[in-house]
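[1] Fold the following.
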Amino acid sequence: MDDPVNETEERWDAPEESAPADPASEPGLGLLGGEEQAPSTAKASDYRVLARKYRPATFEDMIGQEAMVRTLSNAFEKGRIAHAFMLTGVRGVGKTTTARILARALNYMTEDGKGGPTIHLEEPGVHCQSIMESRHPDILEMDAASRTGIDDIREIIESVRYLPVSARYKVYIIDEVHMLSKAAFNGLLKTLEEPPEHVKFIFATTEIRKVPVTVLSRCQRFDLRRLTSEELVRLLSRVCEKEKVKIEPPALTLLARAAEGSARDALSILDQAISHGVGDAGDGEIKEADIRDMLGLADRGRIFDLYDLIMKGDAAAALGELRAQYDAGADPAVVLSDLAELTHWLTRLKLVESASDDIAATEAERVRGKEMSGQLPIRVLSRVWQMLLKGIGEVAQAAKPIVAAEMVIVRLCHAADLPAPEDLIAQLKNAGAGAPARGPAPNGNGGGNGGAQAVSRAAQGGGLSSPAGAPQMRQNAQAAIMLHSFEDVVALAEEKRDIQLQHVLKTGVRLVSFQPGQIEIGASEDAKQTMQVLSERLRHWTGTRWLISVSSEAKAAPTLREQEESETEALKAEVSAHPLVKAAMEAFPGAKIVDIRDPLKEAAQEIQEMGEAEGGDHLDAFFDDEDMYE
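    Coordinates of the predicted model:
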C-alpha cells in the first residue's frame, strides 16, 4: 500500500455508495447517491475526500482496466480462479481497490446464503460492505512496507490452516509486497505454491522488478495501466457534475495533465482546486487561471511566447518573460519542464501528424505548434531537449532555482544563434583569407584512396602501418615470399595474423640494417627472445633461413611506432599552419586537432608528389573528414 490507512491505489468512476450503506451513519454517501442533500450544518469531520467518496465498488465501476476485467470475468465464468494474484502499476491506478473488489467477488453471497464467486456485484451481498470498508475478519490486509520480516509471514503461514469465520475464502491482501525481506519471501513460497483450498492471496506492488521470479511464477499477474488524459477528463467531469461544481474544460485538462495518469492524484488535486477556486460563495466557476495559480504553472500561451523568444536568440526578452512568469507565481522548474514538454510535442508534430490531436492542447496551440514545428529542424529540437533535461536537474539542485533557470535560458538563446554545420563549413571557408577555392579531391575520393598508391609506397618503405602497404608477396602458389624491407616483414606478420609479433616489431624493435635473408636489430631487454621468434616465423613463412642478429651500435633507427608519431606531429603542425584551420581555431577557442588519419597522410603525400604544394593548397584535401576536430 502506498498509504497505511488503506486509501491508496484506487480507480474511481462511481461513488462508493453503490455498496449498501446507512445514510444516517454515512452522510457523505447520501449526498451523491440519491436525492437527499447533506445537511448544511454537517461537521468538518464528516467530510470525505473525493478520492474515498468515489472509490469503485464493482468491476463495472472501474475505468481504464478493460483487459484485466475481461480476463477475470472469463476466469470466474469458467471456474478457472487462480489461488494467487499479482497486481502491479504506478501509484493511484487502483491496485488496492481492485484487490478489495476481487475479495468481494470471491466471497459474494446473498442474504439467503446462495450465490458463488462472480464478478456481477450489482446486488450487494452480505460480506460486501465490510470487505470494501476493510473490516471483514476473513479479509486480512497487510502493509509490507511496515511489516517486512519473516515473523510477520510466519503469522500468515500459521493462520492459513484455519477455516474462514464466515466467508467462503480467507483472502490475504499484501500491499507493496516487494518490500518483504528475502527471508520473508522464502518463507512464503511453499504456502503460496500449495495453499489450502479456502485461502487466496492478492499481492500489490509498484516495483514489480523487485519481486522474486519464484513468487511471480506462482501468481497470475495483472498490469494496471495509467489512465489517459481523455479518461481522466471524463472522470473529473462526472465527479464535478455530481458535486455540482462548475469548472472550465481547460481547467480539467490541466488537472488531468498534472495527475500523470493517476486517478487518485486527479481527484486529490480536484479536491484542492474546489477549495481554491470556489471559495466561501460556493457558486463560482473554477477557471483555468485558478488551476495555474494553484499548481504554480505558467500560462500555456506564455510558454509558447518564451519558447519563441528562445528560438529567436533574444536573450534579454526571454529573461524578461521568464522573470515575469516567476513573479506571477510560476515555479522555474515547472517552466523548464513545460518547455521540455513543448519541445517533445513539437518533435512529435514534425514526425507524427496525429500528434496535433493531443487533448492537452487547445485549437490555438495546435495551430501555433504546427507553425513552429515546420520552422524548427529536428537537430535544433534535439539540441534544445538535451539542454533542457540537463537544466531541469540543475534547477532542482540549485539554492536559487530562478537564477539557475535564467542561466539555462541564456544557454538556450546562445545555442539558438549557433549556425548549422553546413553553414559553419561555408563560413570557415570564407574566413580563410587568401585561401584559393578548393579543388576536387584526388581520384574523387576526398584523399581517402589508400589503394594502389599505398601499395606502391609500401614497396618503397613508406607504408609503415597500412595493411594495404603490403607488397604482392606471392607470385604463385609455389613461389617464395620476397621481403624487400623491414616494413614488409611487419606487413607479413599482420597478414599471418600474428598480432603479438607485429606489435613487438612496431613498438620494440629498432632496426640497424636490413637485407633479404638478414636483419640486424638494436640491443634491448627482449632483443634475444624477439630474434629467436622472428627467425623461426620467417623461416616458416618464406621457406628460407633468415639470420637475425643483435647489434649494440648506437645508430639504430627509431621504432616504427615512433616514426609514425613523428610523422603525425609534423603533419599536425603543417595542418595547423593552414589559413582555413587557423580560422577554425579562432572561431572555436580551445579547439585542437586530435586525429590525423592515414588516408589524410596518403592524400597529402600524393598531392606533394604531384607538385601541388604551392601556398599550402594541397591541404584542402584534409578537410573532407569532419572528425579531425573536437
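[2] CA only for contacts and neighbour counts going forward, please
    Will do.
[3] can you pull out the strands in the stretch 451-600 of the chain?
    511-515, 518-522, 547-551 (DSSP state E, counting those that start in this stretch).
[4] Could you single out the most deeply buried of the ones you listed?
    strand 518-522 (a mean of 19; mean count of other Cα atoms under 10 Å).
[5] run this one through as well so I can compare:
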Amino acid sequence: MSYEVLARKWRPRTFEDLVGQSHVVRPLVNALDNQRLHHAFLFTGTRGVGKTTIARILAKSLNCEQGVSSHPCGECAACQEVDTGRFVDLIEVDAASRTKVDDTRELLDNVQYAPTRGRYKVYLIDEVHMLSGHSFNALLKTLEEPPPHVKFLLATTDPQKLPVTILSRCLQFSLKRLDIEQIRSQLEKVLQAEGIHFEMPALELLARGADGSMRDGLSLLDQAIAFGDGQVDEAPVREMLGTIDQGVIERLLSALGRNDAASIMAAVTDVAEHNGNYASVLDSLALSLHQVALIQAGVQLTELTNADTAMLTDYAESMSPELIQLLYQIAIHGKRDLSLAPDPRSGLEMTLLRMLAFRPANSIATEGGVDGGIDKVTAKPVAPAVPAVTSAQQGAMSEPAQAAMPVPQESKPEPAQAIPEATAPVISVPDEITWPPDSEAWAQWLDAWSIGGLLGQLLANAAPEATEEEGVFQLVLSEQSTHLYNKEREKELNTLLTEKVGRPITLAFRIGAAVTETPAQRQMRMNDEAQLAANAAIESDPNVKALQDTFDAQLKPGSIRPRTH
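    The predicted structure follows:
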C-alpha cells in the first residue's frame, strides 16, 4: 500500500476536527442544525488554513444519507465518497486552470439537472478569483438565483480580485492564520498518534516555519521525519530549515548587553563557518528580543522551557525596555536592508555594530556603570584651517571695494519690530542641592542633567514636593502621566540622580495633584507666552499694517512662529 502524506491523512473529516477556525465553524453548524442554508458560500484566507476542507465537510453534511446535519455520520456511501473525492454530485473546479468563459458556460449548463445521487449538487470552485471577467458575468445570474438543489462553495486566497457583484451574493467567511501554538499542538498530536519520537523545540521550529498554515506545517513534519530517519529532533530540524542555533543568539544577546564588539564578530564568524544564513540570524535575534519585551511587560511565555525562560528573564532585567525596542527595530530594518549590502555578512555585521553605536547611554546597568565597557575618547580642539583675519585687515580689504562700487542711497522702510525670541533658561545646578527646588530651578536642573528618553519624560512630568524624611526626593506625578512610571524606571532614576547629586538619596513618587507646575507644563506655558508675544509684535508692526491697509492683506493663521536659538 502506498504511503499517504500526513497532510492528507490528517485532513479534518468533521467540524470538530478543525483547528483554530471556530468563528467560521459556529455559524455553519448553526445553519445546518436550523436548516437555514444559504445557496452560496465564500471562504477566504491564506494557503493551508482549511478553505477547501471546510467546503468538503459542508458538502458532506448536506448530502449525508442520515440527513442534513452538522455531524455527518462518516460511514454512509455519500460521506465516504466525499472523503475520497469520488462523490458524483460534488463538482470540484480549479478556476486557475479553467478561466475561459466557455469552461464556465459548460459547467453551468448542467446546473439545471437534478443531483444524481445526493440531496444537493455542490459546486466547489477553488481559487475563484482566477476566473476571467466574462466568466464572472456568466456565473452571476446563476449565482444569484440557482435552482433549489444547487449550492455554490467558493474558495480564494485573494478576495480583493472578486467583483463586488459576486461578493454581494455570497455569505463570506474569512479564515484566520493559525498561531504557532495551534500548529505545534496539532503536530504533537499527530506524532503521538503515529508513534514517532520528537523533541518539543523541534516542533516549535516547524510550527514557526509553517507561517500560519497547517498544511505547510504537516508537510514540513513529513520532511523532518524523513530527514531525521524516523525521528523529529531539534538539531536535524534546525539544519533542515536553515535556522540558527539558539546558542549563537544567546552569545549575541550577551555581547550586546556587555557592549562587546569582539564577541559579536566571533559569533558572526561561527555563523559563517557552520550555517551562513545571515537573514536567519536577524530573524532569530528579533524573535528573542520580542520574547524579552513580553517578559518585561509581564507576559507569561508558557511555550518556552524553564532554561530559556530563565535566560530571557536575565536579559529582561539587565536591559531597559527602551534598549530592547531599539535593538528590535534595528534588527528588522537590518534584515530589510540586507539585500542592499555589498554582501550578506557585511550587512549582518553592520547591523550588529549599529546596535552598539546607537545604544542609549543609560540603557544598561552593569557593574562598571553605564560606560563601564566603553573607552572614553576626549576630542582635541582642531586648529583653524585658515588664519584669522584681524579687524584692521578687514577694514583695509573693504575700503577699495567700497570706493570701486558706491552704494546708491535709497530710502529704506522702517525696520520691522523684532519678534521676541523664546530664550532658554540659564542651565545651572548648585553644588549643594536643597530639596524641594522651585519649578524654575527644577527645570534648570533637568536641562543641566540632560536625561533623555522615557526617564527624562518621567522627570519632566513630575513636580518636586517637600517631605519630612531626610534624603528623600519626593516627586508628584499626575494621573494622566502614570503610564510613564514603573518600579524599574524609579530604580534607574534613583541610581542616576544619586550620581548627579553626589550623595545617597532615595527617590519616591506620589500620584496626585502637584502644587507647582512641572517642567513640561512650564515649557508649554513659555511656548504659549512666546507665541502670544510674537503675534502681538507682528500685528503691531507698521509695515504689516501698511500692507493690510494698502493691499487688503491678511495674516495667515498659524504662520507666525517665535524665533528660537
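[6] Can you calculate the TM-score here?
    With the length set by TM-score structural alignment, normalised by the length of structure 2, the two chains reach a TM-score of 0.67; 421 aligned residues with a Cα RMSD of 3.6 Å.
[7] circling back: turn the strands of the stretch 451-600 of structure 1 into a markdown table, columns for distance to residue 417 of structure 1.
    Listed next are the strands of the stretch 451-600 of structure 1 as a markdown table, based on distance: least, Cα to Cα, whole Å:
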| stretch | distance to residue 417 of structure 1 |
| --- | --- |
| strand 511-515 | 55 |
| strand 518-522 | 58 |
| strand 547-551 | 63 |
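[8] dump the residue contacts of the aligned partner of residue 101 of structure 2 in structure 1.
    Aligned counterpart of residue 101 of structure 2 in structure 1: residue 150 (TM-score structural alignment). When contacts are counted by Cα atoms under 8 Å, 6 or more residues apart in numbering, residue 150 of structure 1 touches 181, 183-185, 187.
[9] Residue 181 of structure 1 and residue 148 touch, don't they?
    Yes: using Cα atoms under 8 Å as the test, residue 181 of structure 1 is close enough to residue 148 to be in contact (5.7 Å).
[10] more neighbours, the two?
    Higher neighbour count among residue 181 of structure 1 and residue 148: residue 148, with 21 against 15, using other Cα atoms under 10 Å.
[11] who's in contact with the more buried one?
    179-181, 184.
[12] still on that earlier bit, between the contacts of residue 150 of structure 1, which is nearest residue 276 of structure 1?
    Nearest to residue 276 of structure 1 among the contacts of residue 150 of structure 1: residue 181, at 42.9 Å, using Cα to Cα.
[13] What's the match for that closest one in structure 2?
    Under TM-score structural alignment, residue 181 of structure 1 pairs with residue 132 in structure 2.
[14] Excluding chain neighbours, what is closest to its match?
    Excluding the flanking residues, the one nearest residue 132 of structure 2 by Cα to Cα, 6 or more residues apart in numbering is residue 99, at 5.6 Å.
[15] Next one: that neighbour from residue 130 of structure 2, what distance?
    Separation of residue 99 of structure 2 from residue 130 of structure 2 (Cα to Cα, to the nearest Å): 6 Å.
[16] mind listing the strands for structure 1?
    84-88, 139-143, 170-175, 199-205, 220-223, 246-247, 285-286, 511-515, 518-522, 547-551 (DSSP state E).
[17] on that earlier part again, so can I have CSV of the contacts of residue 150 of structure 1 showing distance to residue 567 of structure 1?
    Formatted as CSV, these follow (distance: Cα to Cα, whole Å):
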residue, distance to residue 567 of structure 1
181, 63
183, 65
184, 67
185, 66
187, 70
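[18] most neighbours, which of those residues?
    Neighbour-wise, these (other Cα under 10 Å) top out at residue 185, 22 neighbours.
[19] mind listing what that residue touches?
    150, 212, 215.
[20] now do 10 Å
    When contacts are counted by Cα atoms under 10 Å, 6 or more residues apart in numbering, residue 185 of structure 1 is found next to 148-150, 153, 177-179, 192, 211-212, 214-215.
[21] Export those residues as a markdown table, with columns for distance to residue 487 of structure 1.
    Converted to a markdown table, the contacts of residue 185 of structure 1 look like this (distance: Cα to Cα, whole Å):
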| residue | distance to residue 487 of structure 1 |
| --- | --- |
| 148 | 70 |
| 149 | 71 |
| 150 | 71 |
| 153 | 74 |
| 177 | 68 |
| 178 | 64 |
| 179 | 65 |
| 192 | 72 |
| 211 | 61 |
| 212 | 60 |
| 214 | 62 |
| 215 | 64 |
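[22] Show the buried residues in those.
    By neighbour count, with 16 or more other Cα atoms under 10 Å, those hold 148-150, 153, 177-179, 192, 211, 215 as buried.
[23] Mind checking which of these are in helices?
    150, 153, 192, 215 (DSSP state H).
[24] Give me the distance between the second one and residue 142 of structure 1.
    Right, the one you point to is residue 153 of structure 1. 10 Å.
[25] Likewise for the first one?
    Remark: distance between residue 150 of structure 1 and residue 142 of structure 1 (Cα to Cα) = 13 Å.
[26] list residues touching both of the two?
    Common neighbours of residue 150 of structure 1 and residue 142, using Cα under 10 Å, 6+ apart, are residue 156.
[27] residue ranges for the helices of the stretch 101-250 of structure 2, please.
    Using DSSP state H, counting those that start in this stretch, the helices of the stretch 101-250 of structure 2 run over residues 101-108, 133-144, 164-167, 180-194, 200-209, 214-227, 234-241, 246-258.
[28] I'd like the ones you listed as CSV, with distance to residue 9 of structure 2 appended.
    Listed next are the helices of the stretch 101-250 of structure 2 as CSV, based on distance: least, Cα to Cα, whole Å:
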stretch, distance to residue 9 of structure 2
helix 101-108, 30
helix 133-144, 33
helix 164-167, 33
helix 180-194, 10
helix 200-209, 18
helix 214-227, 10
helix 234-241, 22
helix 246-258, 33
